[in-house]
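S.K.: What follows is a predicted structure for the sequence shown.
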Amino acid sequence: MKEKATLIVVGTPTKILDSYEKQHAPFTKYKFHLSKVYKGDGEEGTEIELLQDGNKDASYNVHPLMEVGEKYILFLERSSTGALIMVGGPAAKYKYNKEEKVFESIDGGRIDEHLERK
């Protein structure tokens, strides 16, 4: 996943910009603040726009929507339309667990702030 990602970042969704369906597939478009950039041409302290599969009307149990204000590590790539998307869907999104002080994926995978598996 690290190799395929063109942008690897830590940050926070700050706003939902849009929620829609395209070719019968639901999407949510986010504004995402970059607090750290591990790979790629993102600039720390700036915001990017990215898409996630699913929306408020049709989300996926295996890929719940990001929560505005929560902290995530994301592995991103450009889609064929040029939009930033998560590499491999839910496997590319790790939400910060404040109690454990690690980032966790929906499938239980854990990494720290150095991208090391725990």
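M.R.: Perfect, thanks for sending it. This structure is a prediction, so every number in the text was calculated from the model and none was measured.

S.K.: only C-alpha atoms for contact and neighbour calcs from this point on.
M.R.: Will do.

S.K.: Quick one: end-to-end distance for stretch 72-87.
M.R.: With CA to CA, to the nearest Å applied, stretch 72-87 spans 14 Å between its terminal residues.

S.K.: which residues are in contact with it?
M.R.: Stretch 72-87 has contacts (CA atoms under 8 Å, 6 or more residues apart in numbering) with 1-2, 4-12, 49-52, 92-96, 103.

S.K.: structure B:
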Amino acid sequence: MGKKYLGITSLIILFTILFVYIQLDFNTTKTSKPEELTAEEKITQLNDKVARGEEIVLDSSAIFPFLELNQLFDQSDIIVSGKIVDIEKEYMEYVDIPFTDFQFEVDKFFYSDNISLNDSSLVITQDGNTDIEFEEHDLLEVGKKYILFLERAHNDEGEEKLILVGGPSGVFYNDDSGIAIPRVDFFDLKDNTVEVLMSNLSK
């Protein structure tokens, strides 16, 4: 009789061990994730991050404010003419908003809020980069001459930047003929000469 109970007890222990092993193996298989996430999992993760504010869905059709000519002058901290000589860097801020820093060679300051500012070169920051451009706000081009209306701003790290007032509103094409052509057609200019344009400067 003792041997019979011992045999039953041994079987129970054996089945218990087998059951526990199967459960552990099942749970390990269930919780282990493949190295590559599926497309559905990636979308779910992105949606969760957007909902928590950790990701921003970028819209390249961002709307820039309409500025009257007098507003353009009033909001500018610096107004300069010169040429884009190089792209200094491209980067993202505020999670995934693109920016580009340009080296700008100054040939004339029309206005500066800092009378000691006489630098021959400035770093200009523009929204967008060579991969992502905003509608009606194409990137400034290396080698081209411009008149730029600039204001001081700070990035998320507190670093001061010079940005274009009103986005595309603050960009005028300029060549050696003395004609300033606005990038946007907001302004009804009867005379596009630089001299007449700057006569609006009443700071």
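M.R.: Nice, I can see it. Keep in mind the model is a prediction, meaning the values are calculated, not measured.

S.K.: Quick TM-score on the pair, please.
M.R.: Remark: TM-score between the superposed chains equals 0.86 [TM-score structural alignment, normalised by the length of structure 1]; 115 aligned residues with a CA RMSD of 2.0 Å.

S.K.: before we move on, back to that, so how do I select the buried members of the contacts of stretch 72-87 of structure 1 in ChimeraX?
M.R.: What follows is the ChimeraX syntax for the buried subset of the contacts of stretch 72-87 of structure 1, where burial is set by 16 or more other CA atoms under 10 Å:
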select :5,6,7,8,9,10,11,12,49,50,51,52,92,93,94,95,96,103
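
S.K.: Just the ones of the contacts of stretch 72-87 of structure 1 in strands?
M.R.: 7-12, 49-52, 93-96, 103 (DSSP state E).

S.K.: contacts for stretch 88-98 of structure 1?
M.R.: 1, 52-53, 62-63, 70-76, 86, 102-107, 110-111.

S.K.: Only the buried subset of these, as a ChimeraX command please.
M.R.: Burial among these is assessed by 16+ other CA under 10 Å; the matching ChimeraX selection reads:
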select :52,53,63,71,72,73,74,75,76,86,102,103,104,105,106,110,111
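
S.K.: Distance from the longest helix along structure 2 to the middle of the chain?
M.R.: The residue-count maximum for a helix in structure 2 (DSSP state H) belongs to helix 2-31. Taking CA atoms, centre = their mean, to the nearest Å, one finds the center of helix 2-31 of structure 2 at 59 Å from the center of the full chain.

S.K.: repeat for stretch 144-161 of structure 2
M.R.: Distance, centroid of stretch 144-161 of structure 2 to centroid of chain: 14 Å (CA atoms, centre = their mean).

S.K.: mind checking which helix or strand the counterpart of Ser35 of structure 1 in structure 2 is in?
M.R.: Alignment note (TM-score structural alignment): Ser35 of structure 1 maps to Asp107 of structure 2. According to DSSP states H and E, Asp107 of structure 2 maps onto strand 97-112.

S.K.: Pull out the buried positions in that strand.
M.R.: 97-106, 109, 111-112.
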